[in-house]
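K.L.:
Sharing a model prediction with you, sequence too.
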Amino acid sequence: MASLDDELLQDAEDDARAVAFIKQQLPQELKEKFSEDQLYYFLDLIADYYATSGVLDATPDKDGYVDIDIEKMATELSNQAAKEKMGVFTPEEISFVIEAEMDFAEGE
């Protein structure tokens, strides 16, 4: 069984790969707008959103997918980032991060 330190190290490595993937997928103008720290921040917000929105408890469709309202999610993340003074991002900008994170997770 893996130790807590091993699990934390694995999580950190997974997050680093996710951030690198997201940064690569972003349009050029957004690559310059989002810092690495901000992308880590949004990864945390995305995970929190999944945990608190009921998405993880939703019943998948016949193909095994769960419908996620990316617009709603992006708006909530945009508002949270502004509230926590992490930067001003439009929901449209954040939707690129969300979609890239979903693509990364699907490929894992």
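P.N.:
In hand now; what should we look at?
K.L.:
CA atoms for contacts and neighbours, from now on please.
P.N.:
Will do.
K.L.:
What are the boundaries of the helices in the protein?
P.N.:
4-25, 28-33, 36-53, 70-83, 91-107 (DSSP state H).
K.L.:
mind putting those helices in JSON lines, mean neighbour count and distance to residue 62 included?
P.N.:
Putting those into JSON lines (neighbours: other CA atoms under 10 Å; distance: least, CA to CA, whole Å) gives the following:
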{"stretch": "helix 4-25", "mean neighbour count": "15", "distance to residue 62": "28"}
{"stretch": "helix 28-33", "mean neighbour count": "12", "distance to residue 62": "35"}
{"stretch": "helix 36-53", "mean neighbour count": "15", "distance to residue 62": "20"}
{"stretch": "helix 70-83", "mean neighbour count": "17", "distance to residue 62": "20"}
{"stretch": "helix 91-107", "mean neighbour count": "17", "distance to residue 62": "17"}
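K.L.:
this is the comparison structure:
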Amino acid sequence: MGLEDDFLLEDEDDEKTVEFIKNFLPQDLKDKFTDDELYYFLDVMVDYYSTSGCLDAQPDADGYVNIDQDEIVEYIVKEAKKDGMGDFNPEDILFVVQGEMEYGNSLGQVD
């Protein structure tokens, strides 16, 4: 598979993830975020995962890696403000993070 095919698969996966998150959000948040903002949040989450070291962490005795959702939320809020995307309520962003993790769970990527 070529590099272009890899990008197309990533775009398709991001699209499915955003749709899952939109369906996961509570009713009062469904119209709060644009698709562009949700794609941005996904990019920031990927950045967090790759720079925080959590992907390199050793699983516990049950095979789980502890990922602190509050740290991810703080990182997104901080980066969004720094990047000029806006000021977001951490409680709202937590639902986006939980939605992304639930999507991963539904695919069997995360336990």
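P.N.:
On my side now, so go ahead. None of these values were measured; they are calculated from a predicted model.
K.L.:
measure residue 30 of structure 1 to residue 36 of structure 1 for me?
P.N.:
12 Å (CA to CA, to the nearest Å).
K.L.:
Who are the contact partners of the closest residue to residue 18 of structure 1 other than its chain neighbours?
P.N.:
Sequence neighbours aside, residue 104 is the residue nearest to residue 18 of structure 1 in space, at 6.3 Å (criterion: CA to CA, 6 or more residues apart in numbering). Residue 104 of structure 1 makes contact with 18, 21, 22, according to CA atoms under 8 Å, 6 or more residues apart in numbering.
K.L.:
One more: residue 93 of structure 1?
P.N.:
Counting by CA under 8 Å, 6+ apart, the residues that residue 93 of structure 1 touches are residue 30.
K.L.:
rewinding a little: ok, which of the helices of structure 1 comes nearest residue 61 of structure 1?
P.N.:
Nearest of the helices of structure 1 to residue 61 of structure 1, taken as CA to CA: helix 91-107 at 16.0 Å.
K.L.:
Average offset of the closest one relative to structure 2?
P.N.:
Helix 91-107 of structure 1: mean distance to aligned residues in structure 2 after superposition is 0.9 Å, counting by mean CA distance after the TM-score superposition for structure 1.
K.L.:
Helix 4-25 and that helix, what's the angle between them?
P.N.:
120 degrees (axes from the mean of the first three to the mean of the last three CA atoms, to 10 degrees).
K.L.:
before we move on, the earlier item: of all the helices of structure 1, which one is nearest residue 63 of structure 1?
P.N.:
Across the helices of structure 1, closest to residue 63 of structure 1 is helix 91-107 (CA to CA), at 13.7 Å.
K.L.:
ok, and the closest non-adjacent residue to residue 55 of structure 2?
P.N.:
residue 49 (6.2 Å).
K.L.:
Residue 56 is in contact with that neighbour, correct?
P.N.:
No - if you go by CA atoms under 8 Å, residue 49 of structure 2 and residue 56 don't touch, sitting 9.4 Å apart.
K.L.:
nearest to residue 64 of structure 1, of the helices of structure 1?
P.N.:
The minimum distance between residue 64 of structure 1 and those falls on helix 91-107, with 11.9 Å, by CA to CA.
K.L.:
Residue 61 of structure 2 matches what in structure 1?
P.N.:
Superposed on structure 1 with TM-score structural alignment, residue 61 of structure 2 falls opposite residue 62.
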